[in-house]
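**Student:** Sharing a model prediction with you, sequence too.
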Amino acid sequence: MSLFRGLTFLTTVNDLRSLPQEGLEVAFAGRSNAGKSSAINTLADHTRLAFVSKTPGRTQHINYFDFGNERRLVDLPGYGYAEVPASVRAHWEKLLGQYLVSRANLIGLVLIMDSRRPLTELDRRMLDWFRTTGKPVHCLLTKSDKLSRQEQTKILRAVEKEFEDDSLITVQLFSSLKKQGMEITEQIVGGWFSAAEYESTGGE
């Protein structure tokens, strides 16, 4: 069975004090409506595992999913939707920033970006927050099916060039509709878990 295929919902929390104490975590983050929930559902081969809302900014909590063996996927609130009340946006940003920088259980970040509009100001802020941890980032350029082959190549090369001097950041194209790019994502995330578990046992 693939890593994501056995994914199940675990719990929902709205503050850092309620986060599970045990386990290793990979977080999925992205701008509202970038295709984060669709990507999780596609990877898990489950149409309703992560709630896909037609209203950007609907997911307002940290949702935990379980791979088994104390491996967790953490679905973070989407960021950057203007119509969300300012007080709610401020809460999300504080929660996201603290979680990304201080969470010891977190071993890597999957950053979801719409391939038609990658590396927005808020995406860059998210990367700046997380880079201070020295942990890896894998960027999924979603909705790639909406681009021509030529456009896909151009966008991928442009984003890769942006991070060519940062070995901790990797990039790929992804399409939930066409189910393209799933194997690469699974290989990257699975590698993170394996490396973290190997390190935690002292290389045994």
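**Tutor:** Right, received. Where do you want to start? Since we're looking at a predicted model, the values are computed, not measured.
**Student:** going forward, measure contacts and count neighbours with C-alpha atoms only.
**Tutor:** Noted.
**Student:** In the chain, spot the helix with the most residues.
**Tutor:** Identified as the longest helix of the chain according to DSSP state H is helix 182-200.
**Student:** helices or strands up against that one?
**Tutor:** Counting by 3 or more Cα pairs under 8 Å, 6 or more residues apart in numbering; DSSP states H and E, the packing neighbours recorded for helix 182-200 are helix 36-44, strand 106-114.
**Student:** Check what contacts that helix and list those residues.
**Tutor:** 2-4, 24, 26, 42-43, 71, 107-108, 138, 172, 174, 204 (Cα atoms under 8 Å, 6 or more residues apart in numbering).
**Student:** Would you mind listing which of those residues are buried?
**Tutor:** Taking 16 or more other Cα atoms under 10 Å as the criterion, what is buried in the contacts of helix 182-200 is Phe4, Leu24, Val26, Thr42, Leu43, Arg71, Ile107, Gly108, His138, Gln172, Phe174.
**Student:** farthest-separated two in those?
**Tutor:** Across the buried ones among the contacts of helix 182-200, no pair lies farther apart than Leu24 and Phe174, at 24.4 Å, counting by Cα to Cα.
**Student:** so how far is the strand or helix carrying Val159 from its chain's centroid?
**Tutor:** Using DSSP states H and E, Val159 maps to helix 149-162. The chain centroid and the centroid of helix 149-162 are separated by 20 Å under Cα atoms, centre = their mean, to the nearest Å.
**Student:** Report the buried residues of the helix or strand just after that helix.
**Tutor:** Next helix or strand after helix 149-162 toward the C-terminus (DSSP H and E): strand 169-173. Within strand 169-173, the residues scored as buried using 16+ other Cα under 10 Å are Ile169, Thr170, Val171, Gln172, Leu173.
**Student:** Then stretch 129-136?
**Tutor:** Phe130, Arg131, Thr133, Pro136.
**Student:** How about stretch 8-24?
**Tutor:** Quick answer for stretch 8-24 (16+ other Cα under 10 Å): Thr8, Thr12, Leu19, Leu24.
**Student:** can you give me the end-to-end distance of it?
**Tutor:** End-to-end distance for stretch 8-24, by Cα to Cα, to the nearest Å: 15 Å.
**Student:** hold the first one in mind and look at this next one:
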Amino acid sequence: MYKSKINYQQATFLTSAPDIKALPADEGIEVAFAGRSNAGKSSALNTLTRQNSLARTSKTPGRTQLINTFSLDEQRRLIDLPGYGFAKVPLTVKEKWQKSLAEYLMKRTSLKGLVVLMDIRHPLKDLDQDLIHWAVGSDLPVLILLTKADKLGPGARKKTLLEVREATLAFMGDITVHAFSSLNKLGLPELEQVLDLWYGVGTDSETAPL
């Protein structure tokens, strides 16, 4: 079992920003979490940090349209990007957020990795693929977390995992794929191992299981 070198439980809320101009100084290391509004992103962040309400979960997907920043220490931050793909907001709001997202991915030099969360039952939707293309085009490593993995049996879960891994080869980027469940902590050690590596404290000589 991989033991994290960073204490993610010490994460604290730093700020909410409407765009990159209002974010903290562009220094140190940031890792961003992004995904469709029903992909379980807030639950994954809460599971990672062992906090029940660090990232607010909502029964109304897409309610939060700000970039939320959490501090791990003086040099390392977690970034919670707003959920995308939601239908119950005006088109102007969607367009503004898409512009902010593109600006963040392309201009934020402290961003060192992107975690893209997808419901394991509905992976690689068009917007997910757009986001991965953006990241690869910006030379960012990507970790795909197939969330809600407890909704599938072990056989179906492994089949989907392998299919997504094979499909991501076409992106020609640094992409890792793991199954994840906030309910039973499946995939949590693998998530921590990738984040540790991106934050500069891990080692890629350790091999994570499926």
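**Tutor:** Here it is on my side, so go on. Note that this is a predicted model, so its numbers are computed, not measured.
**Student:** Now the TM-score, please.
**Tutor:** The TM-score (TM-score structural alignment, normalised by the length of the first structure) is 0.92; 196 aligned residues with a Cα RMSD of 1.5 Å.
**Student:** returning to what we had before: what's the closest of the buried ones among the contacts of helix 182-200 of the first structure to Leu49 of the first structure?
**Tutor:** Thr42 (9.3 Å).
**Student:** dump the residue contacts of the aligned residue in the second structure for the closest one.
**Tutor:** By TM-score structural alignment, Thr42 of the first structure lines up with Thr47 in the second structure. Thr47 of the second structure is in contact with Ser182, Lys185, Leu188, counting by Cα under 8 Å, 6+ apart.
**Student:** Quick one: list the elements packing against the longest helix along the second structure.
**Tutor:** The longest helix of the second structure (DSSP H) is helix 91-107. Applying 3+ Cα pairs under 8 Å, 6+ apart, we find helix 91-107 of the second structure packed against helix 126-137.
**Student:** tell me, the helix or strand following the helix it packs on lands on which residues of the first structure?
**Tutor:** Heading C-terminal from helix 126-137 of the second structure, the first helix or strand you meet, by DSSP H and E, is strand 142-147. Counting by TM-score structural alignment, strand 142-147 of the second structure falls onto residues 137-142 of the first structure.
**Student:** Other residues contacting the matching stretch?
**Tutor:** With Cα under 8 Å, 6+ apart, stretch 137-142 of the first structure has contacts from 34-35, 39, 108-115, 118, 156, 168-176, 188.
**Student:** most centrally placed residue in the first structure?
**Tutor:** Compute the mean C-alpha point of the first structure, and by Cα atoms, centre = their mean the closest residue is Phe28, 1.9 Å away.
**Student:** before we move on, which element is that residue in?
**Tutor:** Going by DSSP H and E, Phe28 of the first structure is in strand 24-30.
**Student:** Hey, what's the angle from that strand to helix 121-131? Just curious.
**Tutor:** Interaxial angle, strand 24-30 of the first structure versus helix 121-131 (axes from the mean of the first three to the mean of the last three Cα atoms, to 10 degrees): 160 degrees.
**Student:** Superposed on the second structure, what's the mean shift for strand 24-30 of the first structure?
**Tutor:** Its matched residues in the second structure lie on average 0.4 Å from strand 24-30 of the first structure after superposition (mean Cα distance after the TM-score superposition for the first structure).
**Student:** What span of the second structure is that strand aligned with?
**Tutor:** By TM-score structural alignment, strand 24-30 of the first structure lines up with residues 29-35 in the second structure.
**Student:** Distance check, Tyr99 of the first structure against Ser200 of the first structure.
**Tutor:** 21 Å.
**Student:** actually Ser144 of the first structure, sorry about that
**Tutor:** Counting by Cα to Cα - Ser144 of the first structure and Ser200 of the first structure are separated by 36 Å.
**Student:** Show me which of the contacts of Thr47 of the second structure are buried.
**Tutor:** Ser182, Leu188.
**Student:** which one of the contacts of Thr47 of the second structure is nearest Asp128 of the second structure?
**Tutor:** Ser182 (20.0 Å).
**Student:** what residues are up against that closest one?
**Tutor:** Counted by Cα under 8 Å, 6+ apart, Ser182 of the second structure has contacts Ser43, Ala44, Thr47, Thr147, Lys148.
**Student:** any idea what sits nearest the last one, other than its immediate chain neighbours?
**Tutor:** Distances taken as Cα to Cα, 6 or more residues apart in numbering put Ser181 closest to Lys148 of the second structure, at 4.9 Å, once the chain neighbours are dropped.
**Student:** can you check the first one too?
**Tutor:** If you skip the residues right next to it in sequence, Ser43 of the second structure has Ser182 as its closest partner in space, 6.2 Å away by Cα to Cα, 6+ apart.
**Student:** nearest to Asp75 of the first structure, of the helices and strands packed on helix 182-200 of the first structure?
**Tutor:** That would be helix 36-44 among those, by Cα to Cα, at 8.1 Å.
**Student:** mean shift of the helix or strand following the closest one relative to the second structure?
**Tutor:** Per DSSP H and E, the first helix or strand lying C-terminal to helix 36-44 of the first structure is strand 62-68. Superposed on the second structure, strand 62-68 of the first structure shows a mean distance of 0.4 Å to its aligned residues (mean Cα distance after the TM-score superposition for the first structure).
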